[in-house]
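Asker: this is a predicted model, with the sequence first.
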Amino acid sequence: MISRRSVLRGMGQASAIATLPSFSLTALAQAPKAVPLTIGIGGYTFAYLPLLAAKATNILLEEGLDVSLVNTGSGTNTLAAMLGGSIEVSGLVMSDVILAAAKGQKIQAFAPLMSQYASDAIISVSAAKKVGIEPGMPLKERMARMKGLVLAVSGRGSGIDKLWRYMLALGGLDPDRDVTLTVVKLDQMYSALKSGQIDGFNTTAPANNRAVDEGLAVWVARPSQGEVPGLENFLYTALCARPGYTADKADVAGKLTRGLARASQMLQDNPKEVGRLMQKEFFGQTDLQLIESAVVDQRKTAAVPPTLSQQQFDQNLEFMVRFGHDVKGVTYRDVIDPRLLSA
């Protein structure tokens, strides 16, 4: 069995990697042939930050894995590919894993990605002035002042929809009466805000960071920074596979888990360098300074140390029950395989 100690041992090497983040040609030539592995993700967003970092910095290659990322376009598509057997490993939001289990579909998380709910909310500068939201206001007061605004969601019942409803309720608002929740595609939310079609949106970086950096918007709620009650230390996304994967492919799963742990530590130690490499690998059309600053801003969302705890599971379950999902029969062992992180 691969122990938590062996997984964490590799994290100590992250500082050295921060100054020399990629292979030398000599080291690459001498390394054993890497094992190919395809991982499905719903898009190139910071919801998968440690995985993108591990890939961009060559950490996964150093661990002996030749990882190819497949952008399925959505978590729903990723889940379907996993259930259909076309993808062995995938990055998924924990709520999707729990919902799958409630339907009798067997998928388990075996390595954490984000240990904070990483979807931060913004509203336009003009909307903030209109409703009187100012810097330093308590979160509940900010939410109470959101009445009358038009806010984007990616779909009815989506994670973005749920988060707006959860946060607006903190301010005493009824999301179905006091605001307008309108469906906008994720990749169009920034443009919709800029053109004035919507007043705000919540999503993972870098679109929201871009709007704030450009002076178009202000932060109105920051779950990624732990400021939303009930969502602190929230297991947001994780790497998942079919049950038994960590036993059947212990070597591959162990290398992957260890690589993610190293990448998460590197995000803490040298976020700008990780940002530079991520921009080069995944975000070539996005300003380098924006990606660097977004990584600095979001680095604390990465799971360090990596945990998949009962408490994290319970928190996810309670969040879903709040929205009427029938998931009370789902257990920790149904959706989480902690063997790689066990002592």
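Answerer: Great, that's in hand.
Asker: use CA for all of it now, contacts and neighbours both
Answerer: Noted.
Asker: who are the contact partners of residue 75?
Answerer: Each residue near residue 75 by C-alpha atoms under 8 Å, 6 or more residues apart in numbering is listed here: 41, 42, 92, 93, 96.
Asker: ditto for residue 146
Answerer: So residue 146 contacts 131, 168, 179 (C-alpha under 8 Å, 6+ apart).
Asker: redo those residues as CSV? Include secondary structure, distance to residue 221 and neighbour count.
Answerer: Listed next are the contacts of residue 146 as CSV, based on DSSP: H, G, I helix; E, B strand; the rest coil; distance: C-alpha to C-alpha, whole Å; neighbours: other C-alpha atoms under 10 Å:
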residue, secondary structure, distance to residue 221, neighbour count
131, helix, 15, 15
168, helix, 10, 23
179, coil, 16, 17
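Asker: restricted to strands, list the contacts of residue 75.
Answerer: Among these, DSSP state E puts 41, 92, 93 in strands.
Asker: name the member of those with the most neighbours.
Answerer: residue 92 (27 neighbours; other C-alpha atoms under 10 Å).
Asker: one step back: TSV for the contacts of residue 75, including distance to residue 57?
Answerer: Compiled in TSV, the contacts of residue 75 are given as follows (distance: C-alpha to C-alpha, whole Å):
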residue	distance to residue 57
41	18
42	21
92	22
93	24
96	28
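Asker: one step back: a markdown table for the ones in strands among the contacts of residue 75, including distance to residue 329?
Answerer: Shown next, in a markdown table, are these (distance: C-alpha to C-alpha, whole Å):
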| residue | distance to residue 329 |
| --- | --- |
| 41 | 27 |
| 92 | 20 |
| 93 | 19 |
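Asker: what's the closest non-adjacent residue to residue 330?
Answerer: Nearest non-adjacent residue to residue 330, counting by C-alpha to C-alpha, 6 or more residues apart in numbering: residue 102, 6.0 Å away.
Asker: if we can go back for a sec, of the contacts of residue 75, closest to residue 163?
Answerer: Nearest to residue 163 among the contacts of residue 75: residue 93, at 13.3 Å, using C-alpha to C-alpha.
Asker: next, the one to line up against it:
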Amino acid sequence: MDMNKTPELNRLTLGFVPLLDAALLVIARERGFFAAQGIDVSLSRENAWSTLRDKVAAGLLDGAQMLSPMPLAMSLGLERAPCDALAPITLSRNGNAFVLSTSLCEQSGAALGSEPAASARALGNWLGQGRRPRLAMVYPFSCQHYLLREWLALGGIDPDRDVELVVLPPPRMVTALSEGQIDGFCAGEPWGSLAEHYRVGRLVASGAQLWPEHPEKVLGVTHSWAHHYPATLAALIRALVAASEWLAETPENRRQALAWLALPPYLDRSVNHLDSLPLDTAPIHQRLYGPGVLRPDVEAMGRIAEQLNRSLRHVERSLDIPALHECYSPVHFDAAMHQ
């Protein structure tokens, strides 16, 4: 199939949640990479992952930035009716932060270090003396949820007994922490650094320390959409690759990307505390560019698939391996890039 033919759609809408790893979508629109591929893309800000998921499934969005486990969870019918979905390009790797409230850090002695187990053990030692903390993650089938559970286990903490886990949209995290509604969270940037900036929380570990180079966000589309609009999908992939390559070129480009992210339709004031786009710096190590970053990789989904399989065992199901391979196959990416 010729992926260089004219896109079947010349106007489409993609959803995103306000996080730094929406950057490639924003760059591709603002820098004109979508337009260069013959597509006029509108970006729709959605504050909750469940809303974004449902809009893609219903055809109200052509596709969206998604949590990397989400296309597979949709295909397996977890938390909603099954909807076959694909992740034809990775948008980011790493990028998550574990944050505890400033008061909880002071009481427990939990602090950021080279080994994430140290902060988890500090919290675990404190639990015997204090109350049961409430910790937030962004979505049940997310790296943030799975990483949070794994980090707690490093400290001997049972995530189902010793703490209360709740779901909150990323933009709600810092306010909820400041108001005492939660005692900590795991979320993507800029929300962890914003909590530190406002001095309501402190970073105690990162996802990159636990699962280095894990796929974090992907572009998600339904299988039906990809089947009906293959040239449009190829154009989207090429535009996002061009955005990634442009971002890698110079620090000036990364500063310009941050300026675009700071526009009101995107992340607005939530990035005002950042002097530059803090990519691939310790401890977050967020990756939006570089060799192999964007190409889908089933093997890299291994830790995530293992966690999803555990979720399925609770309802006496097992992971559908063919569905896993179809969701994260590089076939669409390779066809678009002629690899």
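Answerer: Received, thanks. Predicted model, so just to flag it, every value in this text is computed and none were measured.
Asker: for the contacts of residue 146 of structure 1, which ones persist in structure 2?
Answerer: Retained in structure 2 by both residues aligned by TM-score structural alignment, their matches' C-alpha atoms under 8 Å are the following of the contacts of residue 146 of structure 1: residue 131.
Asker: buried set for the helix or strand containing residue 280 of structure 1?
Answerer: Per DSSP states H and E, residue 280 of structure 1 falls inside helix 271-282. Within helix 271-282 of structure 1, the residues scored as buried using 16 or more other C-alpha atoms under 10 Å are 271, 272, 273, 274, 275, 276, 277, 278, 279.
Asker: after it, next one along is what?
Answerer: Assigned by DSSP H and E, the successor of helix 271-282 of structure 1 is helix 288-298.
Asker: list of residues touching that next one?
Answerer: 118, 205-206, 209-210, 213, 224, 267, 271-276, 278-279, 283.
Asker: switch the cut-off to 6 Å
Answerer: Applying C-alpha atoms under 6 Å, 6 or more residues apart in numbering, the external contacts of helix 288-298 of structure 1 come out as 271, 272, 275.
Asker: could you check which residue of structure 2 pairs with the second one?
Answerer: Applying TM-score structural alignment, one finds that residue 272 of structure 1 aligns to residue 255 in structure 2.
Asker: which of the helices or strands spans the spatially most central residue of structure 2?
Answerer: The centroid of structure 2 falls nearest to residue 217 when counting by C-alpha atoms, centre = their mean (3.9 Å). Using DSSP H and E, residue 217 of structure 2 sits within strand 215-222.
Asker: next, the buried residues of stretch 72-86 of structure 2.
Answerer: Neighbour-count burial for stretch 72-86 of structure 2 flags 72, 73, 74, 75, 76, 78, 83, 84, 85, 86 (criterion: 16+ other C-alpha under 10 Å).
Asker: now these as a markdown table including secondary structure and distance to residue 337 of structure 2?
Answerer: Converted to a markdown table, the buried residues of stretch 72-86 of structure 2 look like this (DSSP: H, G, I helix; E, B strand; the rest coil; distance: C-alpha to C-alpha, whole Å):
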| residue | secondary structure | distance to residue 337 of structure 2 |
| --- | --- | --- |
| 72 | helix | 24 |
| 73 | helix | 27 |
| 74 | helix | 27 |
| 75 | helix | 26 |
| 76 | helix | 29 |
| 78 | coil | 32 |
| 83 | coil | 27 |
| 84 | coil | 24 |
| 85 | strand | 21 |
| 86 | strand | 17 |
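Asker: what's the farthest-apart pair in those?
Answerer: Longest span within the buried residues of stretch 72-86 of structure 2, C-alpha to C-alpha: 78 and 86, 15.1 Å.
Asker: thinking again about what came up before, closest to residue 71 of structure 1 among the contacts of helix 288-298 of structure 1?
Answerer: Closest approach between these and residue 71 of structure 1, by C-alpha to C-alpha: residue 275, at 19.7 Å.
Asker: residue 19 of structure 2 maps to what in structure 1?
Answerer: Superposed on structure 1 with TM-score structural alignment, residue 19 of structure 2 falls opposite residue 45.
Asker: distance of that match from residue 172 of structure 1?
Answerer: Going from residue 45 of structure 1 to residue 172 of structure 1 by C-alpha to C-alpha, to the nearest Å gives 31 Å.
Asker: which of the helices or strands spans residue 268 of structure 1?
Answerer: helix 250-269.
Asker: tell me the buried residues in that helix?
Answerer: Of all the residues in helix 250-269 of structure 1, those buried under the rule 16+ other C-alpha under 10 Å are 250, 252-269.
Asker: quick one: contacts of it?
Answerer: With C-alpha under 6 Å, 6+ apart, helix 250-269 of structure 1 has contacts from 7, 11, 14, 50, 53-54, 59-60, 63, 111, 246, 299, 302.
Asker: okay if I get those as JSON lines plus neighbour count?
Answerer: Output for those, formatted as JSON lines (neighbours: other C-alpha atoms under 10 Å):
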{"residue": "7", "neighbour count": "22"}
{"residue": "11", "neighbour count": "20"}
{"residue": "14", "neighbour count": "23"}
{"residue": "50", "neighbour count": "28"}
{"residue": "53", "neighbour count": "29"}
{"residue": "54", "neighbour count": "25"}
{"residue": "59", "neighbour count": "27"}
{"residue": "60", "neighbour count": "24"}
{"residue": "63", "neighbour count": "19"}
{"residue": "111", "neighbour count": "29"}
{"residue": "246", "neighbour count": "21"}
{"residue": "299", "neighbour count": "27"}
{"residue": "302", "neighbour count": "31"}
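Asker: ok, now which ones touch residue 92 of structure 1?
Answerer: Shown in contact with residue 92 of structure 1 (C-alpha under 6 Å, 6+ apart): 237, 238.
Asker: which position in structure 2 pairs with it?
Answerer: Matched to structure 2 by TM-score structural alignment, residue 92 of structure 1 sits across from residue 66.
Asker: ok, residue 59 of structure 1 next?
Answerer: Per TM-score structural alignment, the equivalent position to residue 59 of structure 1 in structure 2 is residue 33.
Asker: now do the contacts for its match.
Answerer: Shown in contact with residue 33 of structure 2 (C-alpha under 6 Å, 6+ apart): residue 239.
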